[in-house]
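>>> give me a model of this one.
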Amino acid sequence: MSTAPFDVEGAIDLIRLLVDHPGVDMATALDYYGRNAIHICALSGAGAALYDAITKGMSEEQIYPLLSQRDRFGWWPLHYAIDNKDPSGQMVECLSTSDQLVDQQVDGLHIFVFAISRYAWRQAFQIAVLMGGLSVMPDAVLDRAGSVADSHGTTAEFDELIAALAAGQPGLPEDFEERALSGGSTLVVTDSG
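Okay, the predicted model is just below:
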């Protein structure tokens, strides 16, 4: 999917103005592509600070519709956070809802499989942990994710991700992306217990 380019700093400034304006309903303030303020926050890579500014003073009942709203491409804000490969991991956790961890995307991709398809390894790891680990991950989701990794030539990376999850590691090795990008991913698993 390709998104139209836009002025990130300008979008962030506009969101901050909207948040502070008492007459604006953040749930209905959408851009041309049907993206709400939290979509833009995730798309811009602005991080948890902007998310906190947007949701300040909102109840969970007010925030949930923003998190679960799909844009014209069928993407939740969570998709953008995964696609941007947020290094802090804060946005994936902020934007995940229990429904999204079991629901499917418009084209049939579970959010875990979507992360694998975008080479967002750390985010895929985080999603699996948020779901409750490999033991509760549906076999069909794991099979589809493995097939996607195989079709992308990233089977070694996928195997390393699964091994790290199975071993109960707190995350992927720091050099994971560097090895993956250089084509030199090797299975590195340490015993966590």
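
>>> rest of the way, CA atoms for contacts and neighbours
OK.

>>> the helix or strand hosting Ser147 packs against which elements?
Secondary structure assigned from DSSP states H and E places Ser147 in helix 139-151. Other elements packing on helix 139-151 under the criterion 3 or more CA pairs under 8 Å, 6 or more residues apart in numbering; DSSP states H and E are helix 111-117, helix 155-166.

>>> same question for that helix: list its buried residues.
Of all the residues in helix 139-151, those buried under the rule 16 or more other CA atoms under 10 Å are Val141, Leu142, Arg144, Ala145, Gly146, Ser147, Val148, Ala149.

>>> over to stretch 157-170?
Glu157, Phe158, Asp159, Glu160, Leu161, Ile162, Ala163, Ala164, Leu165, Gly168, Gln169.

>>> save these as TSV, and put in distance to Trp121 too.
Supplementary listing: the buried residues of stretch 157-170 in TSV, determined by distance: CA to CA, whole Å:
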residue	distance to Trp121
Glu157	8
Phe158	8
Asp159	11
Glu160	10
Leu161	7
Ile162	10
Ala163	13
Ala164	11
Leu165	12
Gly168	16
Gln169	14
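
>>> from those residues, pick the one nearest Ile127.
Comparing the buried residues of stretch 157-170 against Ile127 with CA to CA places Leu165 closest, at 10.9 Å.

>>> returning to that earlier point: now the helices and strands packed on helix 139-151 in CSV, with distance to Glu60?
As requested, the helices and strands packed on helix 139-151 are exported to CSV (distance: least, CA to CA, whole Å):
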stretch, distance to Glu60
helix 111-117, 22
helix 155-166, 30
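
>>> show me where this protein has its helices.
For the chain, the helices defined by DSSP state H cover 8-20, 37-44, 48-55, 60-68, 77-83, 90-95, 98-102, 111-117, 121-131, 139-151, 155-166, 176-181.

>>> circling back to that earlier point, what lies in contact with the helix holding Ser147?
Contacting residues not belonging to helix 139-151 are listed as His110, Phe112, Val113, Ile116, Ser117, Thr155, Phe158 [CA atoms under 8 Å, 6 or more residues apart in numbering].

>>> go through the buried residues of helix 139-151 and name the one nearest Arg179.
Ala149 (15.7 Å).

>>> how close does that closest one get to Ile15?
36 Å (CA to CA, to the nearest Å).

>>> next one: Asp52
Noted for Asp52: a distance of 12 Å to Ile15, by CA to CA.

>>> this one as well, want them side by side:
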Amino acid sequence: MLRSSVSALAGAGLALAMTAGLAQAAEYEIDPAHSFVEFKIPHLGFSIMDGRFNDVSGTFTYAPEEGEGAQAITVVIPTESVDTNHAERDKHLRSEDFLNVEEYPEARFVSTGFTGDETGGVMTGDLTLHGVTKPIEIQVEKVGEGEDPWGGYRAGFIGTTTLDRNDFGISYDLGPAAETVDMTLMIEGVRQ
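The predicted structure is shown next:
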């Protein structure tokens, strides 16, 4: 009798532990008010131009207790939201010379893998930009996670990568120093 009670208790404990692990694996919705994508690119070799995309949306899964394969993200960026704090330059960036926002209204990143741990690592995935899809790697670092003042639960990450504009068919001549663009993604999500 004692043995069967211990076995039942152990079985219940194992089931509870498994359920708790599954409860921690959650989907997050990207908070567009606290997420952004910034870029830096040399301007003709004379200075560095900063800009950002003001609209970001998507979802991610963050489940460090389930191993490397459990982290996943989809990020959608309306290209028309490009903002360099200069209206005429932004108009040019939206034109066919650069982003061609009428034909390609959004950029999209969809992860395909993650190597690392709960503090960060390398996210691989496919970036679609200017009608071209290419695999890229993003260095990811966890900023933090926890309860917010409104009763929700949030997690935030920062990612960095460097893109070659020519890989995505954006080849408008800005001089040899401006072939690559440094990107920073600050993603904060609310657990659903």
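
>>> TM-score for the pair, please.
Superposed pair, TM-score by TM-score structural alignment, normalised by the length of structure 2: 0.22. Supporting alignment: 76 aligned residues with a CA RMSD of 5.9 Å.

>>> one step back: and Asp52 and Ile15 of structure 1? which has more neighbours close in?
With neighbours defined as other CA atoms under 10 Å, Asp52 of structure 1 and Ile15 compare such that Ile15 has more, 22 against 13.

>>> nearest residue to that one in space, ignoring adjacent ones along the chain?
Nearest residue to Ile15 of structure 1, sequence neighbours excluded (CA to CA, 6 or more residues apart in numbering): Ala37, at 6.3 Å.

>>> returning to that earlier point: pick out the most distant pair among the buried residues of stretch 157-170 of structure 1.
Across the buried residues of stretch 157-170 of structure 1 (CA to CA), the longest gap, 16.7 Å, separates Glu157 and Gly168.

>>> and stretch 82-94 of structure 2, what's buried?
Counting neighbours by 16+ other CA under 10 Å, one finds that the buried residues in stretch 82-94 of structure 2 are Val82, Asp83, Thr84, Asp90, Leu93, Arg94.

>>> did I read that right, the fifth one in a helix?
Yes. Secondary structure of Leu93 of structure 2, determined by DSSP: H, G, I helix; E, B strand; the rest coil: located in a helix.

>>> which strand runs longest in structure 2?
strand 132-147 (DSSP state E).

>>> buried residues in that one?
By neighbour count with 16+ other CA under 10 Å, strand 132-147 of structure 2 contains the buried residues Thr133, Ile136, Glu137, Ile138, Gln139, Val140, Glu141, Lys142.

>>> do you know how far the last one is from Ala23 of structure 2?
It stands for Lys142 of structure 2. Relative to Ala23 of structure 2, Lys142 of structure 2 is positioned 20 Å away (CA to CA).

>>> cool, the fourth one as well?
With distances taken as CA to CA, Ile138 of structure 2 is found 27 Å from Ala23 of structure 2.

>>> returning to what we had before: can you tell which of the helices and strands packed on helix 139-151 of structure 1 is closest to Gly10 of structure 1?
helix 111-117 (27.8 Å).

>>> list the helices and strands the helix or strand that contains Leu127 of structure 2 packs on?
Per DSSP H and E, Leu127 of structure 2 falls inside strand 120-129. Secondary-structure packing of strand 120-129 of structure 2 (3+ CA pairs under 8 Å, 6+ apart): strand 106-117, strand 132-147.

>>> rebuild those strands as JSON lines, extending it with distance to Ala155 of structure 2.
Putting those into JSON lines (distance: least, CA to CA, whole Å) gives the following:
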{"stretch": "strand 106-117", "distance to Ala155 of structure 2": "15"}
{"stretch": "strand 132-147", "distance to Ala155 of structure 2": "4"}
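
>>> of those, which is nearest Ala72 of structure 2?
That would be strand 106-117 among these, by CA to CA, at 5.7 Å.

>>> output the contacting helices and strands for the closest one.
Strand 106-117 of structure 2 packs on strand 72-78, strand 120-129, going by 3+ CA pairs under 8 Å, 6+ apart.

>>> could you dump those strands into a markdown table and include mean neighbour count and distance to Glu27 of structure 2?
Listed next are these as a markdown table, based on neighbours: other CA atoms under 10 Å; distance: least, CA to CA, whole Å:
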| stretch | mean neighbour count | distance to Glu27 of structure 2 |
| --- | --- | --- |
| strand 72-78 | 19 | 9 |
| strand 120-129 | 19 | 17 |
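
>>> right, and those - which one's nearest Pro42 of structure 2?
strand 120-129 (19.7 Å).

>>> continuing past the helix ranked longest in structure 2, what's the next helix or strand?
When structure 2 is scanned for its longest helix (criterion: DSSP H), the result is helix 2-24. Per DSSP H and E, the first helix or strand lying C-terminal to helix 2-24 of structure 2 is strand 26-30.

>>> what sits up against that following strand?
By CA under 8 Å, 6+ apart, the residues outside strand 26-30 of structure 2 that reach it are 56-63, 154, 187-192.

>>> and the residues you listed, which are buried?
Using 16+ other CA under 10 Å, the buried ones in the contacts of strand 26-30 of structure 2 are 56-63, 154, 187-191.

>>> farthest pair within those residues?
Taking CA to CA, no two of those sit farther apart than Val56 and Ala63, at 21.9 Å.

>>> ok so, going back, closest one to Ser68 of structure 1 among the helices and strands packed on helix 139-151 of structure 1?
Counting by CA to CA, and looking across all of those, nearest comes helix 111-117 at 12.7 Å.
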